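> Quick check, what structure comes out for this input:
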Amino acid sequence: MHRSPTAEAEVADELAEVRPDLAGRYAAELPGARAAVLTRLWRALTHEPLPWVERREPTGEGRLLRLRDGRRLHGPVPDPYATAGYVTAVRLDGAAYGDPARLMADLRVPHGADLARELGHSVASLALSRAGQPTGPQGAPARDWEWEQRVVDGHPYHPNCRSRPGFSVAEQLAYAPEHRPVVELGLLPVPAAECLVTGEWPRSLRDGGRVMVPVHPWQAAHVLKRQGGERLAGHPLMSLRTLALPGGPQVKTALSTRLTSSVRDISVGSVAAAMTLSQFAEPLADERLCFTRTLGAVTDGSPDLAAVLRESPETYARAGERVVPVAALPLTGLPRDPGWLAGFARLAMTAGMRLLELGVALEAHGQNLLVVLSASGVPVRLVYRDLADIRVSPLRLTRHGVPLPELPPRILTDDETALRRKLFGSLVGGALAAVAGSAPALGAALESAVRELPDTPDRAALTSEPLPVKALTLMRLSPGARGDRWALLPNPLP
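Predicted coordinates for the structure are as follows:
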């Protein structure tokens, strides 16, 4: 079995210095972390349009990939919607690989060496995340941010699910949500005349003629090279750079490093459009779907120093209800029986497809989409946050008499394929698939949900065509390409 000790050993050495009590648990978690990342990588190898994979063939005991250089890669039968780390080894020309980083390095494909390093960090950080979890039973969280901090494994389908380049072990323990820290944001003063401010920036974050911009401590140390004098404590959410402030809103900060796939800065355009998008979405809400309001946004003109304040999703919970990110639903202990899954799928698909018909395609993955549960665990409504990556169709809005405000050009498209990819890839291939955990469970839940959807061209595409999802690994292997790349998965509907 091939293993690359580099990233794993680096983390082990750092851990011995800063948290020696976790060293044994970290070592014990490494095999499971390798399997989790390898499972995600195998999904990509067997389904994404990778140019160096010539043909994929079923075999009696799995799937055979014939590579363009003549080599053969063999592994288990893939379930593109499975979330458990079921792939413990694959064979490249007969040699067994259990380490995804070593496999990617030995495939010797363009940009594969860079991805191999990221996969190594993903394995090591995932093992660290798992090692840092409480050993005893945990009670039910009292706040929505506590649910977010229980999502330990990161993105359910991205091989870089826990890759955090530029973060030391000490910084991961201090800032990563799964380690449950309280993070102190610095407040950097910037003259108001030098800032773009949209919405109502709170008086508590102003100092005379200066705007106090919340800054993540990693950003302050590594990018801005300066610290704010005052501090604002918060609880980090799944995205790491967004934090829940005690008793108040949530704040999204700039974090100029690559986490999973994206650099988490905040563009000037995003700040400029933040309030317009929020006001555009408000009247589109109904009894099934609410949108968290953006309260204010600020930038000094650089994507490295900016922040956005928005409502807590708990605003939309009534007495006895709780708000849970969809990514955390598998951790709630709720019985994921077919009836419960079908009910959740009906709620999510009805809300998402209604908006798509109107002309708004949501990026409704498990982080952006939250569900409000009744006291008995029944999904009663959805909450959506972070409108920065939605897509809007002017043509469809006009058809339904919905006014179109001035939105960033990158958000606007009448391309029906692009609109459907945005919603289907995030909601069906991401959020619902991860909750279901397998192709059969997802198909059964969707079958019940689509029966109640209006008969539209969008419904026809959902039920009769392959399911589009982002080709996450291909995108990491295509550093010069702009925009999203896509893969087509087998339609999970029976």
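
> use CA for all of it now, contacts and neighbours both
Will do.

> Helices along the stretch 351-494 of the chain, start to end?
If DSSP state H, counting those that start in this stretch is used as the criterion, the helices of the stretch 351-494 of the chain fall at 394-399, 416-423, 433-436, 439-450, 457-464, 472-476.

> for comparison, sequence B:
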Amino acid sequence: MERVDLMPPGDGIGERADAYAAAPLLNCLLREVAEPLPESGDEPFPDTGEGRPRVCRLPGGGRLLRVRGARRPAAPEVYAAGRWHRLGHTELVKLVAEELRAHTGLSNGDLPAEMIDSRDVVAALLTARARATAPDDPYLRSEQSLITGHPYHPAPKARGGGPVTAWLPYAPEAHARFPLVLLGVREDQVAEEGDTSALDALGAVPPGYRLLPAHPWQLDLVARDLAPAFADGRLVRLRETDFAVWPTAAIRTVHEPERDLFLKFSLDVRITNDIRRLWAHDLRKLRRTDTAATAAFAAMDGPAAWLGDRGYRTARFAFEELAVVVRDGLRGSLLPGATPLLAAGLVEGFEGSPLAAAADPGAWWQAYLRAVVPPALTAFADHGVVIEAHLQNTLVAVDGDGTPVQALYRDAEGVKLLGDVERAAGWERLVYCLVVNHLIEVAAVLAERHPGFDPWPAARRELARHRFPEVAELLASPTLPGKTNLLLRWTGADGADARYLPLPNPLA
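Sure thing, here's the model as predicted:
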């Protein structure tokens, strides 16, 4: 199949931002709302020489929509008065809002603004990247590559609608790096659990205080709430670190390579479906979920690793606002000579990506499957642990030839335990994260780069090696669960309240 270029002619930032922002929004509209029309060959919209477009009907108003490209749809047009009319991003947002009002009977003034904000953020990121220097470390390059972001979210790059100057200095996609702010919390006001000793090594504090690093963006966001604590001495501002940290794809999680230190902060900004604060209920169950995941991976016969969330520290009077989680570094888990890469970065693409360089897609894909599938399924079947095995929580380590040899999973906040959730719900979540959000995306990139390559026989074989009932049902099922991020956000559902619709199963 001929590849369709998402980027319009020319290299204007505005046009490129429109194309980047339109692709995930169109993916959501096509998955969740639109009704595909069968190809008959006699429609009033023939092949134009760029490949036959996808045409669908929007049920709310009966309008016809067509797009080009499969994995990242582009060039949206609506049919009216006997011809096709091209939609810019603003017009596309208006069309989506009209369609959702008709489809759901509900209005939503916030989501269209987030869609526009997401597009404007992309434009600012593209401008900043043009004059920024990407990190030399391929791992950091992969973490900071996500210009598109979540491919099935209507506003994946929205940053809370704030001014560019507020968030750009901390944006991974702009290759940012910055120092942390070191605070002192009076000892009687400290709340912590687990191993937080890595924080004490970041600097000295006055007698009677404990060290608490803070993300400067979060500190700005909650400055008014913290003013009384600074005034009465429960909290003191010490200095900035003498080293810089690199924000990872998660934005609020940062990495300091020399210390091999990962820190995850609260961030009072809506990013995709949630306000990214470290909520108290999640912090209080962190040790339990992380301990279960750590034990599950330790029991496995293989190179897969779990990057544990060792513990958290915060202030009692700002429990969620100032919380910081200490995460395991990479060095203790990586195979010798292996290079870790973010799976989402492999899908997005970055300089030096081994997926892009794979000469034999079949061999590369089999190695990839053998690295990422067994640990996720084994954790579920043998240990009752449901990890969020999606693209952004998966690191894939490659050897010197670029061949996948190891998977490293992370983020205890998203872990579910089968003692707490129904087995069927846990399995549905795992299938969505591992297959729909992860394997389908990687497979699509390989198929796009290597016309004629079919990734699914190998995926079926790898899954079939795991002999428990849910796998057999998965391989026989005509559908997979697809999360409805557009409808979830439009109807104002809680970000953690996943809702699914059936998608065609390429494994069946």
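
> Out of the helices of the stretch 351-494 of the first structure, which is closest to Leu255 of the first structure?
Between Leu255 of the first structure and those, the tightest spacing by CA to CA is seen for helix 472-476, at 19.1 Å.

> Near the equivalent of Leu382 of the first structure over in the second structure, how many other residues are there?
Under the alignment (TM-score structural alignment), Leu382 of the first structure pairs with Ala407 in the second structure. Using other CA atoms under 10 Å, Ala407 of the second structure has 30 other residues around it.

> now swap in Leu107 of the first structure and tell me
17.

> And it, how close does it get to Gly70 of the first structure?
12 Å (CA to CA, to the nearest Å).

> how about Gln355 of the second structure, secondary structure?
Actually, residue 355 of the second structure is Leu. It isn't Gln. helix (DSSP: H, G, I helix; E, B strand; the rest coil).

> Now it: closest residue in space that isn't a chain neighbour?
Leu346 (6.3 Å; CA to CA, 6 or more residues apart in numbering).

> Pro354 of the second structure versus the one you found, what's the distance?
For Leu346 of the second structure relative to Pro354 of the second structure (CA to CA), the value is 8 Å.

> In the first structure, where's the longest strand?
strand 183-191 (DSSP state E).

> Give the aligned range of the helix or strand just after it in the second structure.
Following strand 183-191 of the first structure in sequence order, the next helix or strand is strand 196-199 (DSSP states H and E). Aligned by TM-score structural alignment, strand 196-199 of the first structure corresponds to residues 191-194 of the second structure.

> mind checking how far that stretch is from the chain centre?
Computed by CA atoms, centre = their mean, to the nearest Å, the chain-centroid distance of stretch 191-194 of the second structure equals 27 Å.

> Identify the residues contacting that stretch?
If you take CA atoms under 8 Å, 6 or more residues apart in numbering as the criterion, stretch 191-194 of the second structure is touched by Arg287, Arg310, Gly311, Tyr312, Arg313, Thr314, Ala315, Arg316, Phe319.

> Tell me how far the fourth one lies from Asp290 of the second structure.
When CA to CA is the yardstick, Tyr312 of the second structure and Asp290 of the second structure sit 12 Å from each other.

> Between Leu346 and Pro354 of the second structure, point out the one with more neighbours.
Neighbours of Leu346 of the second structure and Pro354, each counted by other CA under 10 Å, are more numerous for Leu346; the result is 25 against 20.

> Residues contacting the helix or strand where the more buried one lies, please?
Using DSSP H and E, Leu346 of the second structure falls within helix 343-348. With CA under 8 Å, 6+ apart as the test, helix 343-348 of the second structure has contacts from 142-149, 353-355, 391-396, 441-442, 445.

> Kindly report the same for stretch 433-453 of the first structure.
With CA under 8 Å, 6+ apart as the test, stretch 433-453 of the first structure has contacts from 79-84, 156, 326-327, 329-330, 336, 338-339, 341-343, 345-346, 349-350, 353, 432, 459, 463, 492-494.

> filter those residues to the buried ones?
Among the contacts of stretch 433-453 of the first structure, those that count as buried by neighbour count (16 or more other CA atoms under 10 Å) are 79-83, 156, 326-327, 329, 336, 341-343, 345-346, 349-350, 353, 432, 459, 463, 492-493.

> Now the counterpart of Glu57 of the first structure in the second structure: closest residue in space that isn't a chain neighbour?
Aligned counterpart of Glu57 of the first structure in the second structure: Leu37 (TM-score structural alignment). Distances taken as CA to CA, 6+ apart place Cys56 nearest to Leu37 of the second structure, at 5.0 Å, with adjacent residues excluded.

> Buried residues in the longest helix along the first structure, which are they?
The longest helix of the first structure (DSSP state H) is helix 23-47. By 16+ other CA under 10 Å, the buried positions in helix 23-47 of the first structure come out as 23, 25-27, 29-30, 32-47.

> Please apply the same query to stretch 393-401 of the second structure.
Here stretch 393-401 of the second structure shows Asn393, Thr394, Leu395, Val396, Ala397, Val398, Asp399 as buried, counting by 16+ other CA under 10 Å.

> pretty sure the first one contacts Asp411?
Going back to what we said before, that points to Asn393 of the second structure. Yes: using CA atoms under 8 Å, Asn393 of the second structure makes contact with Asp411 at a distance of 6.7 Å.

> hmm, back to that, where does the residue nearest to Leu37 of the second structure fall, helix, sheet strand or coil?
strand.

> what residue of the first structure takes the place of Thr127 of the second structure?
In the first structure, Thr127 of the second structure lands on Ala131 (TM-score structural alignment).

> isn't that match right next to Arg25, touching?
Yes: counting by CA under 8 Å, Ala131 of the first structure sits close enough to Arg25 to count as a contact (5.2 Å).

> so when I look at Glu57 of the first structure, I'm seeing a helix, right?
No: read with three-state DSSP, Glu57 of the first structure is strand and lies in no helix.

> Please say which position in the first structure Val373 of the second structure maps to.
Aligned partner of Val373 of the second structure by TM-score structural alignment: Met349.

> give the contact list for that match.
Ala449, Val450, Leu453.

> what's the answer for Arg313 of the second structure, then?
Taking CA under 8 Å, 6+ apart as the test, what Arg313 of the second structure contacts is Val190, Ala191, Glu192, Glu193, Thr196, Leu212, Ala323, Val324, Val325.

> Need the counterpart of the last one in the first structure.
Going back to what we said before, that points to Val325 of the second structure. By TM-score structural alignment, Val325 of the second structure lines up with Val308.

> so its match is in which element?
strand 306-310.

> and Leu238 of the second structure, what pairs with it in the first structure?
Aligned partner of Leu238 of the second structure by TM-score structural alignment: Gly229.
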